[in-house]
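A.B. asks: quick one: sequence plus predicted model below, questions after.
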Amino acid sequence: MQINDLSARIKANEQAITGAIQRVVASGWLVLGPEVKQFESAFAQYLGTEHCISVANGTDAIELALRSFGVGPGDRVATVANASMYTATAAQAIGAQPFFLDVDPDTRNITLIEVERAIAAGVRFVVATHLYGLAAPEILQIAQRCADSGVKLLEDCAQAHGARVDGRMVGTFGDAASFSFYPTKNLGALGDGGAVTTRHADIAERIRRLRQYGWTDKYKVEFAGARNTRLDEMQAAVLSAFLPGLDAGNERRREIAARYNAGIRHPQIQLPVAAGPEYVGHLYVLRSAQRDSLRQHLRAEGIASDIHYPIPDHRQPVFGDLYADVHLPNTERLATEILTLPCYPEMTDAQVDQVVASVNSWRP
């Protein structure tokens, strides 16, 4: 059993995909055309925000959002260290330095107390990642604290499309939000894609310039730090076809997670927080002190698993000894214990039950 079966998603949506592609081919417009505009408008409306600016991928979305905030060389950007370097990579591309935060061991998400620590240290930019499809529980308080301190807040929603906190979509709490439309995401394209959303017209305008060379007019460059990063018409059309089914897909992911939580009964496994509108089941990640033994057992049972993510950002080789003195105990422990089980909308109940039975039969 695969960790995610994209062929099943494509087959289930074959007619809609074919129609979207044929529409683009017939139009002859392949870049920054009507399909991009339509998707940007529809996605902004879905979230309940004013602006959506699509780009080529989720990491570009983070980088351009940070640039729109005024992040520059030498600035520090606060971010969690358990989300596989995406924010850290974007910050490095600007010449900024990550300021790493620890996470809550149960939600695996950013906490208000760690944001307070960053602000006290003089950090002026914070990225709050909603990890594994679970909205950061304290996002409202974090947003208020940042606003009160004059600190810019970016929500990284790459794994949380459609998650809600108190009836409000993630991606609407910060000054801006970044999204990825990588194929495995809850709202995924048939290739790479990303977007920045914001309620601020000035931020939106800067990102529109930054995504296309820094142009203020064709061939007239006025914005530094720009690049060519555009969502193409094909991917925009496919995303428009998939968007109406996002909430139903999220609900199916919740059902699978609930089935796991109800069925898995093992004394050496800790189950995740995986319920409610705050959770959209992008990944189902459990914990075990003997994670590697469990993974080997599942492999022998024909069930794929994964580790999201095995190396904390502050321990990545690219940094050398730069963060040798930084210790994030929750993050570091989680990296040795977490394991991701298959969880995607096209899974059948029988497949879910097979995973449950295999996990319960594990004898470390």
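C.D. replies: Right, received. Where do you want to start?

A.B. asks: CA only for contacts and neighbour counts going forward, please
C.D. replies: Will do.

A.B. asks: need the residue closest to the centroid of this structure.
C.D. replies: residue 158 (1.9 Å; Cα atoms, centre = their mean).

A.B. asks: secondary structure class for that one?
C.D. replies: At residue 158 the chain is in coil, as set by DSSP: H, G, I helix; E, B strand; the rest coil.

A.B. asks: residues contacting it?
C.D. replies: By Cα atoms under 8 Å, 6 or more residues apart in numbering, the residues touching residue 158 are 58, 130, 178, 179, 180, 181, 185.

A.B. asks: for the fourth one, give its distance to residue 66.
C.D. replies: Computed as Cα to Cα, to the nearest Å, the residue 179 to residue 66 distance reads 13 Å.

A.B. asks: now do the last one
C.D. replies: Using Cα to Cα, residue 185 is found at 22 Å from residue 66.

A.B. asks: these two - which one has more neighbours?
C.D. replies: Here residue 185 and residue 66 are compared on neighbour count by other Cα atoms under 10 Å; more neighbours surround residue 66, at 28 against 18.

A.B. asks: who are the packing partners of the helix or strand harbouring the more buried one?
C.D. replies: Assigned by DSSP states H and E, residue 66 falls within helix 58-69. With contacts defined as 3 or more Cα pairs under 8 Å, 6 or more residues apart in numbering; DSSP states H and E, the packing partners of helix 58-69 are helix 86-94, strand 152-156, strand 176-180, strand 194-198, helix 201-210.

A.B. asks: what about residue 201, how many neighbours?
C.D. replies: Residue 201 is flanked by 11 other residues according to other Cα under 10 Å.

A.B. asks: report the contact partners of the residue lying closest to it once chain neighbours are set aside.
C.D. replies: Excluding the flanking residues, the one nearest residue 201 by Cα to Cα, 6 or more residues apart in numbering is residue 51, at 7.3 Å. Each residue near residue 51 by Cα under 8 Å, 6+ apart is listed here: 40, 41, 44, 197, 198, 199, 200, 201, 204.

A.B. asks: neighbours of residue 40, how many?
C.D. replies: By the criterion of other Cα under 10 Å, residue 40 has 22 neighbours.

A.B. asks: can I take it that it is in a strand?
C.D. replies: No: counting by three-state DSSP, residue 40 is not part of a strand but helix.

A.B. asks: second structure follows, compare the two:
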Amino acid sequence: MPFIDLKAQYAALKSSVDARIQRVLDHGQYIMGPEVRELEDKLAAHVGVRHCITVSSGTEALLIALMALGLKPGDEVITTPFTFAATAEVIVLLGGVPVFVDILPDTCNIDPHLVEAAITPRTRAIMPVSLYGQVCDMDEINAIAARHGNIPVIEDAAQSFGASYKGRKSCGLSTFGATSFFPSKPLGCYGDGGALFTDDDVLAQAAREIRVHGQSQRYTHTRVGVGGRMDTLQCAVVLAKLERFDWEIARRIEIGARYQALLADLPVQRLAQRPDRDCVWAQFTLQLDQRAAVQAALAAAGIPTAIHYPKPLHQQPAYAAWGCGQSFAHAERAAMRVMSLPMSPDLSVDQQDEVLTALSTALAALNTAPAAE
């Protein structure tokens, strides 16, 4: 069983994907071809913002957002330690200081009540992560930012593109929204890709210039930039995938809800879902004890699993200096207990039942095993 079934997705979209790619091969504009602008227009309309700027990866989206905001060495950015390294990586690359605050134990998203206490005169941005496909508490975070001089907020929405929050879309809820089109994401390409979203005309223009080495026009470099363009071919792939994206999001929500219902009687901790938002389940993640033993049993039954993420950033060697010996109890506990199950829009009922049967059997065996002497 595949952990994420990209082959089934391609089979369903083969004619559209192939035609889109062939069109690029025919016109030969592999860098900043017409598909780039077409995709940006469609994604901006989907999110409900004025500007979408496609970039070369989700990491680059975060980096360019911070550069557009003028992050300088020593500036602080408040974020979560329970995320992929890219969230903190971009802060450190620019000489900034990641300031970690703990997560909520039931959703694994950043705790907004801890954000305010972490603000100092050096705080330049707040970067919450919408983990596993559920938007974090953006209204509370935006209100905190507004009370403290309108601190910019960047939603790291690498896992939540397509999700809704109080009737609005992820990526359209703050100063910047940043997402990834890595192949395993809810909307993925066939390589690396990403996008930035904003309603701010000035920030949008800055981001567009930064992604092409800071050029305001050809060979006129008005600011320091990066090589951050999204390839035309990758934009073509995403355009083809948009044809059934709404269906895929509905399927993710449906499959996630079925997982949640079937897990209700098992000795696992399900992620909480807030009633005012949905979850697009970039990963279907639960928490449980004896994770290694359960993973081994599932692997023996042919069921793949993954851990998102096994070690919080303040415990990673590259970022330990910014943890300053602090303990983030909820992030640390989650890192020891999270486990992700197979999840994709094409996951069948039979496959899902197979996963749940194997999980139930593994948990029952552990609960009945004799205690070690």
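C.D. replies: Received the coordinates, thanks. Since this is a predicted model, take the numbers as computed values, not measurements.

A.B. asks: picking up where we left off before, any chance of the contacts of residue 51 of the first structure in TSV, with distance to residue 88 of the first structure too?
C.D. replies: What follows is these, written out as TSV (distance: Cα to Cα, whole Å):
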residue	distance to residue 88 of the first structure
40	26
41	29
44	26
197	20
198	21
199	24
200	24
201	26
204	22
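
A.B. asks: which of those are buried, as a ChimeraX select command?
C.D. replies: Restricted to buried positions by 16 or more other Cα atoms under 10 Å, the ChimeraX selection for the contacts of residue 51 of the first structure reads:
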select :40,41,44,197,198,199,204
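
A.B. asks: of the contacts of residue 51 of the first structure, closest to residue 308 of the first structure?
C.D. replies: For the contacts of residue 51 of the first structure, the minimum distance to residue 308 of the first structure (Cα to Cα) is 25.3 Å, reached by residue 197.

A.B. asks: that closest one touches residue 177, doesn't it?
C.D. replies: Yes: contact criterion Cα atoms under 8 Å: residue 197 of the first structure and residue 177 qualify, at 5.2 Å.

A.B. asks: mutual contacts of these two, please.
C.D. replies: What both residue 197 of the first structure and residue 177 touch, as defined by Cα under 8 Å, 6+ apart, is the set residue 171.

A.B. asks: run through who's touching the longest helix belonging to the first structure.
C.D. replies: Counting by DSSP state H, the longest helix found in the first structure is helix 246-263. The contact list for helix 246-263 of the first structure (Cα under 8 Å, 6+ apart) reads 162, 186-187, 271-272, 274-276, 279-282, 284, 343-345, 349, 352-353, 356.

A.B. asks: return the subset of these lying in helices.
C.D. replies: Among these, the ones falling in helices (DSSP H) are 349, 352, 353, 356.

A.B. asks: burial of the residue nearest to the first one when sequence neighbours are not counted, as a residue count?
C.D. replies: The shortest distance from residue 349 of the first structure to any residue that is not its chain neighbour, by Cα to Cα, 6+ apart, is 7.7 Å, and that residue is residue 256. Using other Cα under 10 Å, residue 256 of the first structure has 25 neighbouring residues.

A.B. asks: again, but for residue 13 of the first structure
C.D. replies: As a burial measure, residue 13 of the first structure scores 14 neighbours (other Cα under 10 Å).

A.B. asks: how close does it get to residue 234 of the first structure?
C.D. replies: With Cα to Cα as the criterion, residue 13 of the first structure and residue 234 of the first structure are 15 Å apart.

A.B. asks: ok, which pair from the contacts of residue 158 of the first structure is furthest apart?
C.D. replies: Most distant of those, by Cα to Cα, are 130 and 181, 14.9 Å apart.

A.B. asks: which SS state does residue 267 of the second structure fall under?
C.D. replies: Residue 267 of the second structure is classified as coil under three-state DSSP.

A.B. asks: any idea what residue 262 of the first structure aligns with in the second structure?
C.D. replies: Residue 262 of the first structure maps onto residue 261 in the second structure, with residues paired by TM-score structural alignment.

A.B. asks: state the distance from residue 6 of the first structure to residue 342 of the first structure.
C.D. replies: 12 Å.

A.B. asks: between those two, who's got more neighbours?
C.D. replies: residue 342 (24 against 16).

A.B. asks: the nearest residue to the more buried one once chain neighbours are set aside: how many residues sit nearby?
C.D. replies: Leaving aside its sequence neighbours, residue 342 of the first structure sits nearest to residue 3 (Cα to Cα, 6+ apart; 4.4 Å). Using other Cα under 10 Å, residue 3 of the first structure has 15 other residues around it.

A.B. asks: what's the answer for residue 118 of the first structure, then?
C.D. replies: Here the count is done by other Cα under 10 Å, and residue 118 of the first structure has 21 residues near it.

A.B. asks: show me the contacts for it.
C.D. replies: Contacts of residue 118 of the first structure (Cα under 8 Å, 6+ apart): 78, 99, 101.

A.B. asks: let's verify it: helix, strand, or coil?
C.D. replies: Classification of residue 118 of the first structure using three-state DSSP returns helix.

A.B. asks: before we move on, the earlier item: most neighbours of all the contacts of residue 118 of the first structure, which one?
C.D. replies: Among the contacts of residue 118 of the first structure, residue 78 has more neighbours than the rest - 26 neighbours, counting by other Cα under 10 Å.
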